[in-house]
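> Just to be clear, the model below is a prediction. Sequence and coordinates:
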Amino acid sequence: MKQISANKAFDGTQYVYSHASEACQCDMTFAIFMPPQAQTRKVPVLWYLSGLTCTHQNVMDKGEYRQIAAELGVAIVCPDTSPRGETVPDEPESWQFGKGAGFYLDATQEPFARNYNMQRYIIDELPALLKASDLALDFDRQSIFGHSMGGHGAITLALKNPERFASVSAFAPIAQPSTADWSRPALEKYLGPDQSAWRAYDATLLIEDGFKVKEMLVDQGTADSFLETGLRPQLLASACEKAGIPLTLNMRKGYDHSYFFISSFMAAHVRWHAARLG
């Protein structure tokens, strides 16, 4: 890990690191906030997955998580959303595919399979890298949350790894990416035309296939321009109800899809996770 920056905040430290990634075959950058409690003991880990077009920096600059994380003694890890670099295949004319749009899956189709392995990066490579570092992190206590594409990623990864994550929440997640207008084309390009392969990256279909978590928290703005065509939280609510998964779905009146929305409820989500991390 190469340290890019370190800034004191709320008596903790906001770090940014880069490293060579085997999973993504490029250099990757991530942010991690270490609360002041990490100076004397290991602290639990809360993963935050960002949405389309974002890097690690969007939530670091606008998410307003440091004060509550410092109060509660929780580390916040903010990975990038996709592989980066000149050799990484991309469709620069599309903000819904390619760089900035990794969808937290492992691609199987060329030319994307070499680099777009964000599931393996988040679940295997980055945790191993952090475990080998000198950061005081307690990997027996982990939770995950995210926004939009990252909300989709957080829920699908939690459903497939319930023994790892103590809790999962999301801001405006893409509930059913296999049928949403802004995600279906990406799944086909990354995974091929066989839609059975898409099920592993669709929260509603994973739940339908028997994957479960203990409970789920979702916040969604009613003024979100993507609500009806891209996000459709009612599909997630229906899947959870049928599977017996307790879901708290907060429809926040007047809020949109931006970080004004996310930052308004960030403290509530971090507090909710901290209570379940112990």
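Done, it's in.

> rest of the way, CA atoms for contacts and neighbours
OK.

> Which strands or helices does the host helix or strand of residue 150 pack on?
If you go by DSSP states H and E, residue 150 is part of helix 149-160. The contact analysis (3 or more CA pairs under 8 Å, 6 or more residues apart in numbering; DSSP states H and E) places helix 149-160 against strand 43-49, strand 137-147, strand 165-171, helix 203-208.

> Let me have these in a markdown table, extended by distance to residue 250 and mean neighbour count.
Putting the helices and strands packed on helix 149-160 into a markdown table (distance: least, CA to CA, whole Å; neighbours: other CA atoms under 10 Å) gives the following:
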| stretch | distance to residue 250 | mean neighbour count |
| --- | --- | --- |
| strand 43-49 | 19 | 25 |
| strand 137-147 | 14 | 23 |
| strand 165-171 | 10 | 27 |
| helix 203-208 | 18 | 22 |
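
> Please dump the ones you listed into CSV; it should also carry distance to residue 263 for every row.
Output for these, formatted as CSV (distance: least, CA to CA, whole Å):
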stretch, distance to residue 263
strand 43-49, 13
strand 137-147, 11
strand 165-171, 10
helix 203-208, 24
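
> between these, which one is nearest to residue 264?
strand 165-171 (10.7 Å; CA to CA).

> what angle sits between that closest one and strand 43-49?
Angle of strand 165-171 versus strand 43-49, following axes from the mean of the first three to the mean of the last three CA atoms, to 10 degrees, is 40 degrees.

> and the comparison structure, right after this:
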Amino acid sequence: MPEVNGHAPGWPSWVELASPDAEASKEFYCGLFGWYVYALTVPGFGDYDIFTFGDVHGPEVAGMQSLADDAQPPSWTCYFRTDDLQGCVDTVKAEGGQELLPSTDISGLGRLALCSDSEGADFGLWVPGSLQGAGVVDEPSAMCWVELACRDVQEARRFYGRVFGWRAADRDFYDSVYTVFKVGEWSVAGMVSMDELWPPDYPVHWIPYFWVDDCDASAARATELGAQVRIPPTDIEPGRFSMMTDPAGARLAVITPAVADRTEVRRRP
């Protein structure tokens, strides 16, 4: 099991679901991935749910909080590790993004800020306290990738290069180009261009990918649990994937990797 004790700056370190119905979301994700869930009471924030493997002592996989109001859409937020929270927020604003939630201490768990990039895609920043972030990645039922869907690829390359120091590497992707963001020699995130096949009013966004043993079976199970499959199981070079929205409407993807050794994949030039 590739459990981790921490995450390097610039890497995705946590994913968090904002749900209008926490109990329904627990039923869906525990039914789909076999997760366990327990609640933490965070002073000033109420209950915060932690999804884990196994039981309350298992490694953390993801978090969940209830939506603050009905006007907010259900969504997954991808958090990126930083050592300098305020400095990173200042860079986000200087490069055309916005600060949505100022730097906030989460009762010793860590410090966070919520931002949007220069095209409007939301993401989070995390400085760990007692919660390092995901305690397990790159294995079945855990997060194994995060991906940005945007309309101005060059602007996104510029923005995230300034904010996180990411280097962009292009990959051929059928009739278009897929961008991989790298920290040093390591691939940490991806980016796809929202071309004319996307609805013109579809928002730019980050989406998490979760590893599954059988993409087809997981997509079928998700449908049984109330999800809507947006892209049916499809073969691509990295593996077989499917995109969906959960019963509340939050976007996520599942993938059965073609190569099980994610270290080898992440270190490709």
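Cool, got the structure. Treat the numbers as computed from the prediction; the structure is a model and nothing was measured.

> care to give me the TM-score?
Once superposed, the chains reach a TM-score of 0.33 (TM-score structural alignment, normalised by the length of the second structure), with 161 aligned residues with a CA RMSD of 6.7 Å.

> of all the helices and strands packed on helix 149-160 of the first structure, which lies closest to residue 248 of the first structure?
Proximity to residue 248 of the first structure (CA to CA) singles out strand 165-171 among those, at 9.4 Å.

> all strands for the stretch 51-200 of the second structure, in order.
For the stretch 51-200 of the second structure, applying DSSP state E, counting those that start in this stretch gives strands covering 60-66, 75-81, 98-105, 110-116, 122-128, 143-150, 167-173, 176-183, 186-193.

> Need those strands in TSV (columns: distance to residue 31 of the second structure and mean neighbour count).
Below are the strands of the stretch 51-200 of the second structure laid out as TSV (distance: least, CA to CA, whole Å; neighbours: other CA under 10 Å):
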stretch	distance to residue 31 of the second structure	mean neighbour count
strand 60-66	15	22
strand 75-81	18	24
strand 98-105	32	15
strand 110-116	29	20
strand 122-128	26	23
strand 143-150	16	22
strand 167-173	33	14
strand 176-183	31	19
strand 186-193	27	20
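
> So which elements touch the longest helix seen in the first structure?
Taking DSSP state H as the criterion, the first structure has its longest helix at helix 259-277. Contacts defined by 3+ CA pairs under 8 Å, 6+ apart place helix 259-277 of the first structure against helix 56-62, helix 66-72, strand 137-147, strand 165-171.

> mind putting the strands of the stretch 51-200 of the second structure in TSV, distance to residue 16 of the second structure included?
TSV is the format used below for the strands of the stretch 51-200 of the second structure (distance: least, CA to CA, whole Å):
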stretch	distance to residue 16 of the second structure
strand 60-66	5
strand 75-81	5
strand 98-105	15
strand 110-116	12
strand 122-128	9
strand 143-150	11
strand 167-173	25
strand 176-183	21
strand 186-193	16
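
> right, so of those strands, which gets closest to residue 223 of the second structure?
strand 75-81 (18.0 Å).

> What helices and strands are in contact with that closest one?
strand 12-19, strand 122-128, strand 205-211, strand 251-257.

> Please convert those strands to a markdown table, extending it with distance to residue 143 of the second structure.
As requested, these are exported to a markdown table (distance: least, CA to CA, whole Å):
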| stretch | distance to residue 143 of the second structure |
| --- | --- |
| strand 12-19 | 8 |
| strand 122-128 | 16 |
| strand 205-211 | 4 |
| strand 251-257 | 9 |
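
> Indicate which one of these is closest to residue 75 of the second structure.
Of all these, it is strand 12-19 that lies closest to residue 75 of the second structure, at 5.4 Å by CA to CA.

> C-terminal to the closest one, what's the next element?
Downstream of strand 12-19 of the second structure, the first helix or strand assigned by DSSP H and E is helix 22-33.

> Report the angle between the longest helix of the first structure and strand 137-147.
140 degrees.

> Can you give me the buried ones in helix 259-277 of the first structure?
Neighbour counts over helix 259-277 of the first structure (16 or more other CA atoms under 10 Å) mark 259, 261-262, 265-267, 269-271, 273-274, 277 as buried.

> So for residue 3 of the first structure, which of the helices and strands packed on helix 149-160 of the first structure sits nearest?
Comparing those under CA to CA, the one sitting nearest is strand 137-147, at 16.9 Å.
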